[in-house]
Each structure stands twice: as structure tokens, then as C-alpha cells.
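Provided below are the primary sequence and the corresponding predicted coordinates.
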Amino acid sequence: MTTDAGVSDWDPWLARALEAARAGADALRTVHAEARIIETKSAPGDFVTTADVASNEAILKVIDRAGAQVGLVCEDHPERPSGTGLRWVVDAVDGTGNLALGIPHYVVSIALEERVGDVWAPRVGVVHDPNRDEVFWAVDGGGAWLGKSRLSVRPPCPARDAVVATEYAYTAEGRTRQARTLTALLPAVRSVRSSGSSALNLAWVAAGRLDGFLEDEPERWDWAAGALISREAGAHCTPWGTGVICAGPALAAELRALVNTAEY
């Protein structure tokens, strides 16, 4: 590690991530009722609202006190290279579509990652749900938590009894591919849910509210914090496309086998 935080002491970074997530959540509580779309990005369903901007500004104001040499990967801000071997991964609103529709199911997601060789490894993760006033968090090697309560994934179950979540791509091509995956997945599991927030799905895996989560085309800011929280709660998380498959170890293996049977 190349900062002054110490080799294994991530607590100051956790404190900063919690503060930043709280600032973003407070901004969302203030502006969500009058949020409006101000920009469309890659596709009609991929847009930015005034709430995204307010939350993002509040978050960056906090995390930038750590210094500009800490990198940044953020949905609503240009990427900033890292001069320290650390970077923030920020989604000011994961679930913007829900927020724009008035559906109270969206979160602020913040991770801190460390560069290890050629890969970025998550060290701190925070998922803040402003609607339920729930804060999920984890530090690498320190377990997963909801507030002061330690989290654990659900007891092992076979795929046929599992409730899993997924989300969908913005493009027609991506959704068509994912539909083929669902033809393999749906008959094999108890249920498949789609809530509109990958980060919250992953936090709910950690909390035992879902058995698993899988998505193959999200951005890193959609899952970086949630995957660490899920992993620290006992889930097995493996890369899938640009996303992840996260579930208890046995179920994760079954899910990987199921989606690999889909015809691409």
C-alpha cells in the first residue's frame, strides 16, 4: 500500500466513505421529490437527473479532502488517474430510473480500491439506502455490517430453492443476450427479481434477503462496493462479463454453470 493509512488499517478510509455516502444520501432526501432528467447518455433509459448531480457534488466535496492524488471512477464525473495506488469508485445514485419514477429504491454506493499488480482490489465498501435509512458497509477482511449488526448470507440452498436478482442492459443487444441467459436461469431457480439497483441487490445478498445476484453488463461503480459487502458476508463473488456473480459458494457454482449453458 502506498498511502499513510497503514498496511491493514482502512478505518480512516471507511470513515471518509461513510461520511461521503451520508452526504450524498442527505442530498437525495432534499432534492428527490423534484428531481428531473437533465441528460440522456448511452440509451433512452440511461440518464442523469438533478438528484444525481446534487448527490455527486456532495460526495466529491467529502472524498476530495483525501487529496487529488486518490483516483476516481465515477458515473457522473470524468475519471481521475491515481497517483497513490488508491481510487474511489462512486455511484451517486444507483437506481436513477427508480428515483425518477418516484420508486423509493435507490442507493448511494462508494468503494475504495487499491491497485495490486494489474488489478484493482476493493478495500472499503459502503451502500447507503436513504429511503430505509440503512447503511451497509464492509472493510476487506473485517466482515460485512448493517449499521452495528454483522451480516451473513443465507444458509446454503440448491438453485431450485433460490431467489436471485439480476438487472438488465440499456441496449437492445444487451437485453436480447440477457434474455437468452434467463431462459436457462428461470426454470432452474425459485424466482428471479429485478429491483433497479445492482448495489442494493448485492447488499441484500449480504443481509440474507436474497440468495444471489448476477449481472453481466454493469459498470464497476454499480457493483464495486456491494460485491465487497457481499463477499465479506460469506458470498463467493466471481467476474462475469463486466459484472459479477455473487452467492453462497455452492449456489454461486450452480449459477455459473446455469448461465454458461445459455447460447450466446
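In hand now; what should we look at?

rest of the way, CA atoms for contacts and neighbours
Will do.

Show the residue spans covered by the strands in the stretch 101-250 of the chain.
Ranges of strands in the stretch 101-250 of the chain, per DSSP state E, counting those that start in this stretch, are 107-116, 119-129, 134-139, 144-146, 149-150, 163-165, 191-193, 212-215, 236-240, 243-247.

got another, please set it beside the one above:
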Amino acid sequence: MESSHIAHDVARVLNSTQKDSPGKVQLYVFDEAVTGREDRASINKETLSPAQLEVVALEVALNAAALIRRRRAELADEHGHVGVLGTKTSDVDPVTEVDQASEKLIREQLVERVPGSRVLGEESGLSDGDCAGDGAGGEVLWIVDPIDGTVNFLYGVPAYAVSIAAVVDGQPVAGVVVDVKAGEAYVAHAGGPARRLSGAGSAGEGGEEVLRVVPAQAEASLGRALVATGFSYVAEDRRRQAERLTRLLPRVRDIRRIGSAALDLCRVASGEVDAYFEHGLGPWDHAAGALIAARAGAIVAAPDYDVMKEEKALVMAVKPGVAVELAGLLAD
């Protein structure tokens, strides 16, 4: 079955209960074909193509990753742990001064490089920038997670990332996720291939690997799929997620919980996992990684970028061959 037909079936399954559940968030399902338009460019102040926006995002994300590495080395105690500055959604949802410093650097550099653009960041919300007005056609909205996987960062678990996506007219056109510890970057733009860049200290200086998911016909069933997921920091949400996982676990090969949504989405693109899903992400968690997964050939489902964590919406990226089956299990 062609990817576009699979995406249509996934959308039908995930959104079929809309009329019976008025509070349910409508999900946008997209794939490689939907993200194939290279003409979705920024026309605010200066015309920039998706490829150029990817270059900007990569440069800034690498700068932020260097800051994070430096500050972690300065702040870590004798056990390799970094202190918490405050909390967000619950007492176990931390923020550090490095999160804030990283977002400040990213905001300043993005607006400097693309005047007129705005930034939606996890720590500071939406900035006005110097654009003429909200929602102007062709305006670039940068969606930023300064450290995705903050708990991993706190403990020294090597799975945390900088995530930057460029959205134009409501559509993702460029995405970059930098794995800070590994020194790798996952990148993609509308119409271009998903790639993994590696290098010593700067992901742009080393090798480049084009990422493709395994073709649908090579997959037998969901029962052979390795599935990644994540959990909320809110206790009641975790209880519901655990119930859903209990139903899913007997139907798949195994489950992985790595602790960074952005990196999980990129691992679907690279083939390190077959699928990823999570309910209750913010747009900064999924905007860049979802585009990278789609450009690698995955089927992706996500809400619009104004849907926040509180809506408990599903984000999913999955290889085409098991997409409909997984969607059916997650549709409730």
C-alpha cells in the first residue's frame, strides 16, 4: 500500500471518534508526500527557502549544544548531577538554569538571523519578535525546546537534545534535533531528505547519512515492532498512560522509554525503533522530530502547534507497515 493511502487510513482511524468526542483534539497526519513541497518559504523581511531555514536552525542548535555541554561541565557535582532551578507541570518536572540560558541564546540568534520571525519556546512561551502582525502569511514561527530530556540532563543520562523547527503558514518546513552528548544532528526540510550528521564536537563537520525507514513490505506485524514511548510528569496522566501501555505491551516486541521525545522521533527515522507514541506533548517536543521522521518515510500524527500539553493529544511516528494497526490500538 502506498504511503499516502496508509496516512489516509491512519487519519481516519485516529480522528473517527471526533463527532462523538467534541473535546478530542483533531490530529494532523502527514508523511513524506505531504512534506514534499519545497516552495513553503519565509517571505517576511527576507525570502528564505526551507533548506536555508534548516541551515539557520542547525547553526543555532549547534551553538546551544556547545553552551549546554560547557555549562553542564561547570555545574555538575561530584556525582555528575546538576541542580534544579524550579519546576513546571509538577514537582518532578524540572527546569534548570541551563534550560533558560540555552533558550535565551536560541531566541536571540534566530531572530538575529531571520528578522521578523517569532519564537515559541518551552521555557518562555511565544515572543512577538519584530514582525508586522500575528499570523502573517509567510512568517516564520520557530518552535524551540532548549533541552529536550531535562531529567536525563540532570542525572547525566546521555539522551538529551536541542530541538528547533521552522513552521510557515502552519506547516513544518525545517527541523533540527541535536543530540548534545553524542555530537550528532538529525536534520530535514520540506522536499529534502532526512539526514544524520556526525562530527567531533560539531555535527556539521563530519559524515552525513540519509535516513530511510524500512519499507512497509518488509514488516510482518506490530508484534515484531520495537516501540518507544514516554510519560507525563503529572501523576493522574501517568496512571492513564500506564493503563494504555498495559494493553499495548503484549501486542509488540518490546517497549523503550528513553526520555527525549525529540530523539525518539529521530530514532524512528533512523530505524533504531519502529514506532514512537506519547500523549500530552508540547509543540516544542515534537515539531522538529516529527518532520524528520516524515521525511524519512514514517507516518506521523500530531496536533496543530497551538495545542499544548494540557490537551493530552497523541503524537505518533511509525513505519508504514504497522501504522494502521498501531493507530487502532491508540485511537481511544
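Happy to help now that I have it. Quantities reported herein were computed from a predicted structural model and do not represent experimental measurements.

can you give me the helices in the stretch 51-200 of the first structure?
Along the stretch 51-200 of the first structure, counting by DSSP state H, counting those that start in this stretch, helices occupy 96-101, 172-185, 198-206.

tell me, the longest one lands on which residues of the second structure?
Helix 172-185 of the first structure falls opposite residues 235-248 of the second structure when the two are matched by TM-score structural alignment.

And the shortest one, by the same measure?
Applying TM-score structural alignment, one finds that helix 96-101 of the first structure aligns to the residue range 150-155 of the second structure.

if we can go back for a sec, just put the strands of the stretch 101-250 of the first structure in a markdown table and tack on mean neighbour count and distance to G6 of the first structure.
Formatted as a markdown table, the strands of the stretch 101-250 of the first structure follow (neighbours: other C-alpha atoms under 10 Å; distance: least, C-alpha to C-alpha, whole Å):
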| stretch | mean neighbour count | distance to G6 of the first structure |
| --- | --- | --- |
| strand 107-116 | 26 | 12 |
| strand 119-129 | 24 | 13 |
| strand 134-139 | 25 | 14 |
| strand 144-146 | 24 | 21 |
| strand 149-150 | 13 | 24 |
| strand 163-165 | 22 | 37 |
| strand 191-193 | 15 | 40 |
| strand 212-215 | 27 | 33 |
| strand 236-240 | 18 | 26 |
| strand 243-247 | 27 | 29 |
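
Tabulate those in a markdown table, adding columns for distance to S82 of the first structure.
A markdown table is the format used below for these (distance: least, C-alpha to C-alpha, whole Å):
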| stretch | distance to S82 of the first structure |
| --- | --- |
| strand 107-116 | 9 |
| strand 119-129 | 11 |
| strand 134-139 | 20 |
| strand 144-146 | 26 |
| strand 149-150 | 32 |
| strand 163-165 | 33 |
| strand 191-193 | 36 |
| strand 212-215 | 27 |
| strand 236-240 | 23 |
| strand 243-247 | 22 |
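
How many residues are close by A7 of the second structure?
25 (other C-alpha atoms under 10 Å).

quick one: contacts for it?
Shown here is A7 of the second structure, whose contacts under the criterion C-alpha atoms under 8 Å, 6 or more residues apart in numbering are 29-31, 299-300.

Aligned to A25 of the first structure, what sits in the second structure?
By TM-score structural alignment, A25 of the first structure lines up with A65.

Counterpart of A269 of the second structure over in the first structure?
Checking with TM-score structural alignment, A269 of the second structure has A206 as its match.

and if you look at V98 of the second structure?
In the first structure, V98 of the second structure lands on A51 (TM-score structural alignment).

ok, its match touching V31?
Yes: using C-alpha atoms under 8 Å, A51 of the first structure and V31 qualify as a contacting pair, with a distance of 5.8 Å.

These two - which one has more neighbours?
A51 (27 against 15).

Chain neighbours aside, what residue packs nearest to the more buried one?
Distances taken as C-alpha to C-alpha, 6 or more residues apart in numbering place A35 nearest to A51 of the first structure, at 5.4 Å, with adjacent residues excluded.

give me every residue that touches that neighbour.
49-51, 99-100.

Name the member of these with the most neighbours.
Top of these by neighbour count (other C-alpha under 10 Å): A51, with 27 neighbours.

For that one, give me its contacts.
Contacts of A51 of the first structure (C-alpha under 8 Å, 6+ apart): 27-28, 31-32, 35-36, 93.

Nearest the middle, which residue of the second structure would you pick?
A centroid search over the second structure (C-alpha atoms, centre = their mean) returns H286, at 2.6 Å, as the residue closest to the centre.

Now that one: closest residue in space, sequence neighbours ignored.
A262 (5.8 Å).

Kindly report the same for W204 of the first structure.
L210 (5.7 Å).

Over to F136 of the first structure?
Per C-alpha to C-alpha, 6+ apart, closest to F136 of the first structure is L146, 4.5 Å.

and that neighbour, what pairs with it in the second structure?
Checking TM-score structural alignment: L146 of the first structure goes with R196.

My guess is that match contacts A188. True?
No: in this structure R196 of the second structure lies outside contact range of A188 using C-alpha under 8 Å: 9.1 Å.

how far away is the residue lying closest to V93 of the first structure once chain neighbours are set aside from L14 of the first structure?
Residue nearest to V93 of the first structure in three dimensions, not counting chain neighbours: V108, with 5.1 Å by C-alpha to C-alpha, 6+ apart. Distance of V108 of the first structure to L14 of the first structure, given as C-alpha to C-alpha, to the nearest Å: 14 Å.

May I see the contacts of A7 of the second structure arranged in TSV, with distance to L291 of the second structure as well?
Listed next are the contacts of A7 of the second structure as TSV, based on distance: C-alpha to C-alpha, whole Å:
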residue	distance to L291 of the second structure
V29	11
F30	9
D31	9
I299	10
V300	8
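
packing partners for the longest helix seen in the first structure?
Ordering each helix of the first structure by length in residues (DSSP state H) puts helix 11-31 first. Contacts defined by 3 or more C-alpha pairs under 8 Å, 6 or more residues apart in numbering; DSSP states H and E place helix 11-31 of the first structure against helix 50-63, strand 107-116, strand 119-129.

wait, which of these is closest to C246 of the first structure?
strand 119-129 (14.8 Å; C-alpha to C-alpha).

Distance from the closest one to the middle of the chain?
8 Å (C-alpha atoms, centre = their mean, to the nearest Å).

Tell me what angle that strand forms with helix 198-206.
Strand 119-129 of the first structure runs at 90 degrees relative to helix 198-206, counting by axes from the mean of the first three to the mean of the last three C-alpha atoms, to 10 degrees.

between strand 119-129 of the first structure and helix 11-31, what angle do the directions make?
40 degrees.
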